[in-house]
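Asks: all I have is the shape, not the residue letters:
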């Protein structure tokens, strides 16, 4: 008897990790695998002697799993291969499930099941033998149980005791890779139960893990968080998934149950400051109401699909949280750098008393306005699928074409230097982006008749694009693709620590 939803297992090699990460979010939940093919890769070894993580050996954590056992209540698949094919597999998926007394069901039309859940939302379900009377076993809603209390460890445990900084991790359903990410960054991690008393004197930073169920049931954790967030000498706080929701409750915001939840390894999230889009792994059925945030707090990420809140950040204090899993062992790892942000906050604040957050230091000069040369406005009936440059960020009002966000000004002018000079008007761009049209090079060499030489920008030539030797917007020093439009948002020259962590490797800081 279980709640049934489509899970977040990676279709190639994330299923063992997903099934073993149920301490976070899947306890007493049936996992339906939505892709039609079977799972031929099997399961890896479970012994710590041969299977601990070599990169984090001092933690004695199982290398291929996110907890010590399977936590899903059941597994539903279309096919199940009897012969594992992966080089590290020591048993088949069927054998692994049998060893841990987890029921599995194969031969199910999982695509039809996916469509039903998509239409009806998360459903309660039962796995029963044939000929079982329909009403002989009642449905059980796991969200009415205090699942965090059931899965949280009972006594504190220390990982990497020789670490430089002390991190307390509240176990609401902690995943092994969260411990790995903290230990690899030099932290001594003390994992405590969900209701453990929290004292800022005991740690340099506080991490709140993910977990299953309704966040409203964790009032003891919320009360402890409220005292930490209100301390006169703030310590860095980072929450993930359920931890994000608990921080929201602690500051007086509201949470709600979603109809479907967001589950999968390819959920797009927009970073609010840079408008960069990142792919994230998610598995949650509750969310934070962004409109309920108190003064001093702001959204950090927003889901690009359903516009639900994906993160919070305090405007002045070192507190932030995310709804997704930046540490997800099966990937993607786009935002694992958030653990670096947390570590930098810990290093910067430590146990010292600072009158204000540490300064980011002297930033290099960057373009503040960028000129894009596009192919003209869109007309009714014209499609914008081939707008590779992103120049159609603001269509003329008469076109009545909905385009993206980004530019504060747009103008349609003849493709000639005088025309561009007129269009530029009083905007005075100090950077230019020209991925498609050779006319940008003409502007650069147009002498006194050109728009650009007076402002000394560098024009990117047609051959310079992201995949052919160009650094793209990074060469111009712009912190996000969506900021590249002439008349673009003012003030992109300075980056916060979070923004710097979100820059691709090699981009200037």
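Replies: That came through, no problem. A quick note: this is a predicted structure, and the numbers were derived from the prediction, not measured.

Asks: rest of the way, CA atoms for contacts and neighbours
Replies: OK.

Asks: now residue 306: how far from residue 270?
Replies: 11 Å (Cα to Cα, to the nearest Å).

Asks: no wait, residue 125
Replies: With Cα to Cα as the criterion, residue 125 and residue 270 are 34 Å apart.

Asks: list the buried residues of the strand or helix carrying residue 259.
Replies: Element membership for residue 259 (DSSP states H and E) is strand 255-271. Using 16 or more other Cα atoms under 10 Å as the test for burial, strand 255-271 gives 255, 260-271.

Asks: let me have these in a markdown table, adding distance to residue 183 as columns.
Replies: Listed next are the buried residues of strand 255-271 as a markdown table, based on distance: Cα to Cα, whole Å:
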| residue | distance to residue 183 |
| --- | --- |
| 255 | 31 |
| 260 | 34 |
| 261 | 31 |
| 262 | 28 |
| 263 | 27 |
| 264 | 26 |
| 265 | 24 |
| 266 | 26 |
| 267 | 27 |
| 268 | 28 |
| 269 | 26 |
| 270 | 28 |
| 271 | 26 |
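
Asks: out of those, the closest to residue 206 would be?
Replies: Closest approach to residue 206 among the buried residues of strand 255-271 (Cα to Cα): residue 255, at 21.5 Å.

Asks: let's bring in a second model and compare:
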């Protein structure tokens, strides 16, 4: 379910249900008192750059059609309504208003007291405002940052590594090229069978943004990859995907780990390293599958920072061994991975 927030220039805040497209919108906050004619108002170029508030309590009840349009696009940057009708009825209707808003990349807010909002505008005048529409739960940010096509780098490399781009940093690729590897980079939506068909010597699950629970299609693919018994390395988000694929759980940290001086300890050697980190979620030690052995822990809060599979040649780390920025203390992990190929 989408949510929305409207913030006025005088710091008054309205919270409600998000409608239309997800995004942030800025404009002059105005209102329209018409009981009908919302389609004509939305397509009127005179509303360009404005956040349009409809005072009539129910908007969208007779749907939308281009026959009522005053131009080819919606011109307000966003809209404000008391209630948006989800099932319009009219012989000319083509799509609900919410669908039309999404098509034109326009968001809005519903479920707020538009009477109170209009009173503020009448007393203080039109004013700048910001409206944001966002997902309430776990948005899949990976699809926003992953590449669209397969890319082959260093084709004459000695061995081949399949690198899955969940939000890949260039520095990871550079570390692999330094070690004379052929790198095949796949988009995040790739299925396991396609990767396996390339017969790579190893697979790397890259770093990336957001909550890994928002991408169940990746969980399915990683499970299949695990069945192939190909050496694997998970970095940051990739580390979390490996835990989830084997029945583990993820939880949200209070303020995350971000910086270049996060200390971790190798539980076997008792040697500590400074690491570069950027994540909001962590692997739950309590719910971790018995298939894993914990390699590293965070010295600040004892969160899980690295795993090794007890039977398969699989390593994963929560931090960034490629650094950039930050210390290069743990770049040796790439050498360790290469030795497994």
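Replies: Looks like it arrived, so ask away. Since the model is a prediction, treat every value here as computed from it, not as a measurement.

Asks: which residue lines up with residue 173 of the first structure in the second structure?
Replies: Matched to the second structure by TM-score structural alignment, residue 173 of the first structure sits across from residue 167.

Asks: quick one: the strands in the stretch 1-150 of the second structure, in order.
Replies: Along the stretch 1-150 of the second structure, counting by DSSP state E, counting those that start in this stretch, strands occupy 2-8, 13-20, 23-32, 50-54, 58-59, 78-80, 83-84, 107-110, 127-135.

Asks: please pull up the equivalent of residue 266 of the second structure in the first structure.
Replies: Residue 266 of the second structure maps onto residue 271 in the first structure, by TM-score structural alignment.

Asks: what's the closest non-adjacent residue to that match?
Replies: Once flanking residues are discounted, residue 271 of the first structure sits nearest to residue 301: 4.6 Å by Cα to Cα, 6 or more residues apart in numbering.

Asks: contacts only, for that neighbour.
Replies: 269-272, 309-312, 322 (Cα atoms under 8 Å, 6 or more residues apart in numbering).

Asks: quick one, helices of the stretch 201-350 of the first structure?
Replies: Assigned by DSSP state H, counting those that start in this stretch, the stretch 201-350 of the first structure shows helices spanning 219-229, 242-250, 337-349.

Asks: tell me which of these sits most buried.
Replies: Looking across these with neighbours counted as mean count of other Cα atoms under 10 Å, the highest average goes to helix 242-250: a mean of 28.

Asks: onto which residues of the second structure does that one map?
Replies: Matched against the second structure by TM-score structural alignment, helix 242-250 of the first structure falls on residues 237-245.

Asks: stretch 111-123 of the first structure too?
Replies: By TM-score structural alignment, stretch 111-123 of the first structure lines up with nothing in the second structure.

Asks: center of the second structure, which residue is that?
Replies: In the second structure, the residue lying closest to the centroid (Cα atoms, centre = their mean) is residue 141, at 1.5 Å.

Asks: burial check on the equivalent of residue 324 of the first structure over in the second structure, number of neighbours?
Replies: With TM-score structural alignment as the criterion, the equivalent of residue 324 of the first structure in the second structure is residue 319. Using other Cα atoms under 10 Å, residue 319 of the second structure has 30 other residues around it.

Asks: do residue 119 of the second structure as well
Replies: Neighbours around residue 119 of the second structure, by other Cα under 10 Å: 11.

Asks: relative to residue 31 of the second structure, how far out is it?
Replies: 10 Å.

Asks: what do you get for residue 151 of the second structure?
Replies: From residue 151 of the second structure to residue 31 of the second structure the distance is 50 Å (Cα to Cα).

Asks: one more: residue 213 of the second structure?
Replies: Relative to residue 31 of the second structure, and taking Cα to Cα, residue 213 of the second structure is found at 40 Å.

Asks: ok, now residue 134 of the second structure?
Replies: For residue 134 of the second structure, the distance to residue 31 of the second structure equals 23 Å [Cα to Cα].

Asks: could you do residue 128 of the second structure as well?
Replies: In terms of Cα to Cα, residue 128 of the second structure sits 13 Å off from residue 31 of the second structure.
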